[in-house]
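J.: Quick one, structure for this:
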Amino acid sequence: MTSVLSRLVLACMLLPCLWMAADAQAVSFPELNSAVPGHQDVTYLDLARMVFPDLAAGANGFYDGTAPIEMRHIAGADDGGSPPATTSLSNAEVLAVKAAGRDRLAMLYDLGYGSDSAEGFAVLALYDLTGKPRLLDAANVAVDRNTSFHEPRKVSIAAGDDAIVTMSTHFNSNQGYAGTMLIMVRNDRFQLIDAIYTFDENYCAYRRTQKLAFRSLGGHKPYAPIKITVTDATVPSEESCNEAPPKATSHDISVTYHWDKAKSRYVKNSDAFEKLSAENEKRF
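T.: Have a look, this model is predicted:
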């Protein structure tokens, strides 16, 4: 279970808080017993029960139940673990998205640790609210302990289509590990575009960060190319440390994804992110 406070603390550690304020309307954290806008007879709890059928009111404003419905991991059958045996939720992250020109609602439920894995378990659910609410798809998108929507939350890949961005993280005293997932919606099903793994360090002598930026290039059908850039920057500190600070450096690592009609998926023009991940592992 991840509380609203812990989610906000996590976001502030990952992003400048100014970004959060600028994008505050894109994602919300409604209480589960509140009504869905435009559907006064439907609550977010009703939507959550499509994923967790036995959710019931518990103590201190939480809703408790057992494991969610069966679902795949977004990265494939060999990834991810089992969900925790019990579920306890007070809210979920909510994000409005477009899919094939239609309005859809994405909800992210972070359940915490899985029952057989050090990774977390986080359900990304897709709903159609145009008539009677329907659950269209659900997938586990966790690749680390804590999972949430991540800046910019969604990327426009066509006039009526958004791709969704999630991030899973964990931290120790000096290091931060992150796995960012870029996920499209196709035929009302989630489809992974790619997973990008980054690594931050914060020591007395320096801070090294790897920040992502997403850009839709437009001008192509049915889906626009997407350029993702990781800025790998080292900033020396002004503290008095036992080691000499490194020089300030910064360089960009970019990969562009194009829609492959024959393969019915995005393909990338480089394995630069795989190389970055391998290099990062040497610093763990």
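
J.: contacts, neighbours, all on C-alpha from now
T.: OK.

J.: center of the chain - which residue?
T.: residue 166 (1.1 Å; Cα atoms, centre = their mean).

J.: Am I right that that one falls within a helix?
T.: No: checked against DSSP: H, G, I helix; E, B strand; the rest coil, residue 166 lies outside a helix; its state is strand.

J.: Tell me if I'm right that it and residue 146 touch.
T.: No: Residue 166 is beyond contact range of residue 146, at 10.4 Å (criterion: Cα atoms under 8 Å).

J.: now the helices: where do they sit in the protein?
T.: Here the chain has its helices, by DSSP state H, at 4-14, 17-22, 44-48, 272-281.

J.: for comparison, sequence B:
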Amino acid sequence: MISILCRFMLACLLLPCLWAAALAQDVSFPELSSAVGGRQDVTYLDLAKMVVPDLKAGANGFYVGSAPIDVRDILGGEEGGSPPETVNLPNAAALAVKAGGKDRLAMLFDLGQSQDSAEGFAVLALYDLAGKPKLLDAVNVAVDRLTSFREPAKVSIAAGDDAIVTTSTHFNSNQGYAGTMVIMVRNDRFSLIDAIYTFDENYCAYRRTQNLAFQRLGGQKPYARLKATVTDATVPSGESCDEVSPKASSQDISVTYRWDKAKSRYVRNSDAFEKLSAENAKRF
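T.: Next comes the predicted model:
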């Protein structure tokens, strides 16, 4: 009886820690006016103003400001869209991550689109909250109109390191487009592991989906191998439609990434995702 009681008391003591650990895995959407991590001297708005310096509370719960600070594009070069001239930000997404064995906070600010760009502009920012908060790095991760953290938003690649996963999407009546950025943090700087593009269709006769999943593989240091798999599945609707109904099918398309010490970056073992993207483009 005493043993059972002790176990119960121990479980009660550990429950808050386990609950906190579970919450730490989740993306949060804090009010920008709220305090960061229980601190009374720093708000999420203070962090956001490191990206949009004149950001302030506006009408209808939005925060308004002018253009953000200059940031590079995660794809490199001039690939990304242009930032909007004015910002209307309802909220931001926050994610606790590990980088080089240290605690870091990643925040994603989807700032919208400029008038001359088909893509949105979304800033992924990395903060050090030990002592006075510091903005360590910031990049544009938007490759389509709407950008958010993917689910899951991070994948462990070492005991003290997480890869961050974002996705940009847009939809029309029958098609859905997604661009997923897999990003590591090294020396407190964002570095792209890969960009993976998928395409869904939903018609009267069938539905075709391309679902992306990640798996950490062991056996390598300092960073683990990472396997990404797209499951490309077609499911007939069984309805009477004008178009021909395809047969049910499903295939897995996988790429494995390993750390290349000489190149100081992840390299992939095939171009399967590039081929998939090219095949998808023929169906747009």
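
J.: what's the TM-score for these two chains?
T.: Once the chains are laid over each other, their TM-score by TM-score structural alignment, normalised by the length of structure 1 reads 0.90; 263 aligned residues with a Cα RMSD of 1.3 Å.

J.: Which residue lies closest in space to the residue nearest to the centre of structure 1, excluding its sequence neighbours?
T.: Using Cα to Cα, 6 or more residues apart in numbering and skipping the chain neighbours, the partner closest in space to residue 166 of structure 1 is residue 149 (4.2 Å).

J.: What of residue 174 of structure 1?
T.: residue 202 (5.1 Å).

J.: The one you found contacts residue 171, correct?
T.: No: Residue 202 of structure 1 sits out of contact with residue 171 when judged by Cα under 8 Å, with a separation of 10.8 Å.

J.: check contacts around the closest residue to residue 98 of structure 2 other than its chain neighbours.
T.: For residue 98 of structure 2, ignoring the flanking residues on the chain, the nearest one in space by Cα to Cα, 6+ apart is residue 161 at 4.8 Å. For residue 161 of structure 2, the contact set (Cα atoms under 8 Å, 6 or more residues apart in numbering) comprises 97, 98, 99, 100, 101, 185.

J.: now swap in residue 184 of structure 2 and tell me
T.: By Cα under 8 Å, 6+ apart, the contact set of residue 184 of structure 2 is 162, 163, 164, 190, 191, 192, 193.

J.: State the number of residues packed around residue 149 of structure 1.
T.: A count of neighbours around residue 149 of structure 1, defined by other Cα atoms under 10 Å, yields 22.

J.: about what we covered before: between the helices of structure 1, which gets nearest to residue 251 of structure 1?
T.: Nearest of the helices of structure 1 to residue 251 of structure 1, taken as Cα to Cα: helix 272-281 at 12.2 Å.

J.: Could you pull out the buried residues of the closest one?
T.: Buried residues in helix 272-281 of structure 1, counted by 16 or more other Cα atoms under 10 Å: 273, 276.

J.: Residues contacting it, please?
T.: Helix 272-281 of structure 1 has contacts (Cα under 8 Å, 6+ apart) with 196, 197, 198, 199, 253, 254, 255.

J.: Buried ones among those residues?
T.: For these, a burial check counting by 16+ other Cα under 10 Å picks out 196, 197, 198, 199, 254.

J.: tell me the contacts of the residue nearest to the third one when sequence neighbours are not counted?
T.: Residue nearest to residue 198 of structure 1 in three dimensions, not counting chain neighbours: residue 178, with 5.3 Å by Cα to Cα, 6+ apart. Residues in contact with residue 178 of structure 1 (Cα under 8 Å, 6+ apart) are 144, 167, 168, 169, 170, 197, 198, 199.

J.: Return the member of the residues you listed nearest to residue 36 of structure 1.
T.: Among those, residue 167 lies closest to residue 36 of structure 1 (Cα to Cα), at 25.2 Å.

J.: what about that closest one, neighbour count?
T.: By the criterion of other Cα under 10 Å, residue 167 of structure 1 has 23 neighbours.

J.: these two touch, right, it and residue 148?
T.: Yes: assessed by Cα under 8 Å, residue 167 of structure 1 is found in contact with residue 148 at 5.7 Å.

J.: Against residue 96 of structure 2, how distant is residue 224 of structure 2?
T.: Counting by Cα to Cα, to the nearest Å, the separation of residue 224 of structure 2 from residue 96 of structure 2 is 20 Å.
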